[in-house]
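1. how does the following fold in three dimensions:
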Amino acid sequence: MLKPLLPALFLASPLCAEVPKVVTDIAPVQGLVASVMGDLGTPELLVPQGASPHDHALSPSEARNLQDADLVVWIGAELSPGIGRKIDAIAGSAAELALFDAEVTAHLATRDGALFEHDHDHGDDGHAHGEHAHEDHDHDHDHDHDHDHDHDHDHDDDDHDDHDHEGHSDAHHDDDDHAADAHGHDHGPEDPHVWLSPANARAWLGVIADALAEADRENAGAYRANAEAAQAEIDAAVTTARAQLDAARDSRFVVFHDAYQYFEDTFGLNVLGAIQLSDATAPSPARLSELRDAIAETGATCVFAEPQFDSRLIDAVTEGTEVKVAELDPLGMALEPGAGFYPALIGDLATRISDCAAD
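-> Coordinates of the predicted model:
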């Protein structure tokens, strides 16, 4: 949802308006904004590639970028409550666009169990749930989140801003298997990984163009034309990915954390379950055991690790099985940031999944 832009920011005539300084949270959002801005400017990134948005503590340079921002475009507090508090405290008069709350955003219910039930019913665009937010999708999920991983994040990055964390990933917890548990939080009834729905990303391009056009009316036409071109690129990427993944629809996969539901829903994939919940909380031994048994019983094709998280948990669910292990990254750490990032992310995920299914 876009907070009203303060008049003081835009008193100048559209003929002399400056391109706004834009800050984004994660690389997929930065890529979408970059594609709309085109040659007019480059949005800054708050969560560097290789870090997890679930628990990233801002470095001093990232905090300064936030302080200087005219517009902040991010997923929302459902994904990164710590960053949300920093936006409120540091961004000052900046306008804020929380994509999770945009009217065009379609949501899926958060999943709690280690194993998933599947009921794909895709329309022509491959998305089962339309393009409007807050609809009742009848997933028959129990949203009574009574988990030990519910924690208050008020302590999260406040103690870290005095230290420069540049070049350091806050997401790697190799020295402590339970570090994620210290940062875990309940995302609530709706899955926050909304950027992995191409339908959402496509719709957001128009919302981002409107926000930039409001801030910079002189270049409104360029922003909207860029958004239309980027929408066509997403359409092409989805068509290619659908063809790639066609042979993988009968395969069964296990993912590291439950971040891919929107991608699964779009392309009709059969993900058996996830090692970690969608908020990246450390799994219980019982959850690992349940997944290990399911892998053995169903003949799962592949277990996907993630570069942001401890790979030793993969060993815990694959021990004693012959299931293949590959890497999947919902944030596209290995991809080149900037315009074109989002179609590349869709293609990268499709390629990694199809390659593992085919091996």
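2. rest of the way, CA atoms for contacts and neighbours
-> Fine.
3. all the helices of the stretch 51-200 of the chain, residue numbers only.
-> 60-67, 81-90, 179-183, 198-215 (DSSP state H, counting those that start in this stretch).
4. most neighbours per residue, which of the ones you listed?
-> Stretch with highest mean neighbour count among the helices of the stretch 51-200 of the chain: helix 198-215 (a mean of 22; mean count of other Cα atoms under 10 Å).
5. before we move on, the earlier item: right, so of the helices of the stretch 51-200 of the chain, which gets closest to A236?
-> helix 198-215 (10.9 Å; Cα to Cα).
6. helices or strands up against the closest one?
-> helix 27-37, helix 220-245 (3 or more Cα pairs under 8 Å, 6 or more residues apart in numbering; DSSP states H and E).
7. give me the contacts around the next helix or strand along the chain from the first one.
-> Sequence-wise, the next helix or strand beyond helix 27-37 is strand 44-45, with elements assigned using DSSP states H and E. Strand 44-45 is contacted from outside by 22-27, 30, 62, 65, using Cα atoms under 8 Å, 6 or more residues apart in numbering.
8. apart from its neighbours in sequence, what residue is nearest the spatially most central residue of the chain?
-> Against the mean C-alpha coordinate of the chain, by Cα atoms, centre = their mean, the closest residue is H193 at 4.3 Å. Among residues not flanking H193 along the chain, A259 sits closest, at 5.7 Å (Cα to Cα, 6 or more residues apart in numbering).
9. Proceed likewise with the subsequent sequence, for comparison:
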Amino acid sequence: MKLAPVLLLASASLLAGTAARAAAPNVVVSIKPIHSLVAAIMQGVGEPKLIVEGAASPHTFNMKPSNAAALQNADLIFWIGHGMEAFLEKPLEAVPSKAAVVTLEDAPGLHKLKFREGGVFEPEADDDDGHDHDGGDSDQAVHDDGDHDLQGYDTHLWLDPMNAKAFAQEIERRLVQADPADAPRYQQNAAELIRKLDALDTELKLTLEPVRHKPFIVFHDAYQYFEHRYHVSVAGSITVSPETMPGAERISEIHKKVTDLGATCVFAEPQFEPKLLNVVTEGTKARSGVLDPESGALDPSPDLYFKLMRGLAKSLKDCLSRDA
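-> You can find the predicted model right below:
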């Protein structure tokens, strides 16, 4: 009988702990690269739900009933913004008022680049001047100065680890705001994530240094941030947007560019597998490879972002290093 108060106290403590865990916010994330960053910061607290699963692309995604249900039950929703996940615009207008919608393209400290037009990109000024060209002094850069009405910039922002750091800081802030009880864990996880992003950045610079002057063609123009950060030589894209297939004139222009460049690489993407690749490379010495900027072939996890970025660097180095 004397043990009863002790048992009651233990039960009360267990119930309190369960209640505290249940208080973690219900978080929904649009795409895999961002989901990875959110999952890393939420480790030990909870797991965010992902909308664009499998090999699907946000450019062509159609919402399912389960996705709509997840949004209705969410406390916190992370997405890039209107220029990336257009399919989410109307569903987000219908979410309950309790849900906080975080548009990460508005995060402070982002480096933004304007969209490019045309199939062939003009070469940039030689960057062998000893400067670290982070894009801050580029006339293509669009700086986040607090004006969230900026239009016309490329929204593949996560392909620069420095932008991923800016995302991580905003994700941490919003999670702490939504769940102050778990603030120490979010802050510790975010600090570790930022440390790993800095190490990744150094690693990728070393990986790509031997091939950064070798030109290549990509399926769609998704790689500006990666290109600017690591000074790799993207010479053009088959299409600006994967929703719009190119016409004969553009294909001819890209084919001529591939021919003029000599032995180079043309990269497809697993989500689209374009037959156009064969047309573009026909009669040239160009090699082919695959790049996966939206991590369609990867399973969601806190480490996915790092696998994505290392995968891009490895694919580039492997193809560009091969002998003609």
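10. re the thing from before, aligned to the residue nearest to the centre of the first structure, what sits in the second structure?
-> Matched by TM-score structural alignment, H193 of the first structure corresponds to H156 in the second structure.
11. if I pick its match, what's in contact with it?
-> 84, 222-225.
12. just put these in CSV and tack on neighbour count.
-> What follows is those, written out as CSV (neighbours: other Cα atoms under 10 Å):
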residue, neighbour count
M84, 18
A222, 23
Y223, 21
Q224, 23
Y225, 24
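13. quick one: which of those sit in helices?
-> The helices, defined by DSSP state H, take in 224-225 from the contacts of H156 of the second structure.
14. between the contacts of H156 of the second structure, which is closest to I194 of the second structure?
-> Of the contacts of H156 of the second structure, the one sitting nearest to I194 of the second structure (Cα to Cα) turns out to be Y225, at 18.0 Å.
15. tell me which residue of the first structure lines up with the closest one.
-> Match for Y225 of the second structure (TM-score structural alignment): Y262.
16. any idea how far P283 of the first structure is from its match?
-> 22 Å (Cα to Cα, to the nearest Å).
17. kindly report the same for D121 of the first structure.
-> In terms of Cα to Cα, D121 of the first structure sits 30 Å off from P283 of the first structure.
18. tell me which of those two has more neighbours.
-> Using other Cα atoms under 10 Å, the more surrounded residue of D121 of the first structure and P283 is P283, with 20 against 12.
19. if I line the two up, what does that one land on in the second structure?
-> Checking TM-score structural alignment: P283 of the first structure goes with P246.
20. surely that match is in contact with S252?
-> No. Using Cα atoms under 8 Å, P246 of the second structure makes no contact with S252, being 10.0 Å away.
21. check contacts around the aligned partner of R111 of the first structure in the second structure.
-> Mapped onto the second structure by TM-score structural alignment, R111 of the first structure lines up with R116. R116 of the second structure sits next to 221, 240 when contact means Cα under 8 Å, 6+ apart.
22. I'd like the distance between the closest residue to D329 of the first structure other than its chain neighbours and S59 of the first structure.
-> The shortest distance from D329 of the first structure to any residue other than its chain neighbours is 5.5 Å, reached at E306 (Cα to Cα, 6+ apart). Distance, E306 of the first structure to S59 of the first structure, using Cα to Cα: 23 Å.
23. more crowded one of the two?
-> Counted by other Cα under 10 Å, E306 of the first structure and S59 do not tie: S59 has more neighbours, with 21 against 18.
24. return the residue of the second structure aligned against the more buried one.
-> So, by TM-score structural alignment, S59 of the first structure is matched to K64.
25. again, but for D355 of the first structure
-> So D355 of the first structure corresponds to D318, using TM-score structural alignment.
26. same check on E319 of the first structure?
-> That one, E319 of the first structure, aligns with E282 by TM-score structural alignment.
27. A strand includes V255 of the first structure, no?
-> Yes. V255 of the first structure: assigned to a strand according to DSSP: H, G, I helix; E, B strand; the rest coil.
28. show me what contacts it?
-> Contacts for V255 of the first structure (Cα under 8 Å, 6+ apart) come out as 271, 273-275, 303-305, 328.
29. so which of these are in strands?
-> Judged by DSSP state E, those include 271, 273-275, 303-305 as members of strands.
30. which residue is the nearest non-sequential neighbour of the counterpart of E85 of the second structure in the first structure?
-> Following TM-score structural alignment, the counterpart assigned to E85 of the second structure within the first structure is S80. Spatial nearest neighbour of S80 of the first structure, chain neighbours left out: H54 (5.3 Å); criterion: Cα to Cα, 6+ apart.
31. what number of residues lie near that neighbour?
-> Residues near H54 of the first structure, counting by other Cα under 10 Å: 25.
32. any idea how far it is from Q308 of the first structure?
-> Counting by Cα to Cα, the gap from H54 of the first structure to Q308 of the first structure is 11 Å.
33. out of the ones in strands among the contacts of V255 of the first structure, which is most surrounded?
-> Of those, with other Cα under 10 Å as the count, I275 tops at 30 neighbours.
34. residues touching that residue, list them.
-> Taking Cα under 8 Å, 6+ apart as the test, what I275 of the first structure contacts is 114, 254-258, 283, 287-288, 291, 313.
35. any chance of CSV for those residues, columns distance to I75 of the first structure?
-> As requested, the contacts of I275 of the first structure are arranged in CSV below (distance: Cα to Cα, whole Å):
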residue, distance to I75 of the first structure
A114, 25
V254, 25
V255, 22
F256, 21
H257, 18
D258, 17
P283, 25
R287, 28
L288, 29
L291, 30
L313, 27
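36. of those, closest to E218 of the first structure?
-> Nearest to E218 of the first structure among the contacts of I275 of the first structure, counting by Cα to Cα, is D258 at 42.0 Å.
37. ok, the closest one - contacts?
-> 111, 273-280.
38. which strand or helix spans the nearest residue to it once chain neighbours are set aside?
-> Taking Cα to Cα, 6+ apart as the measure, D258 of the first structure lies nearest to S278, with 4.4 Å between them; neighbours along the chain are not counted. Counting by DSSP H and E, no helix or strand carries S278 of the first structure.
39. correct me if wrong: S278 of the first structure contacts Y262.
-> No. Between S278 of the first structure and Y262 there is no contact under Cα under 8 Å: 11.9 Å.
40. farthest pair in the contacts of strand 44-45 of the first structure?
-> A27 and N65 (15.4 Å).
41. about what we covered before: I346 of the first structure is nearest to which of the helices of the stretch 51-200 of the first structure?
-> It's helix 198-215; of the helices of the stretch 51-200 of the first structure, that one is closest to I346 of the first structure (Cα to Cα) at 8.0 Å.
42. many thanks, I have nothing further to ask.
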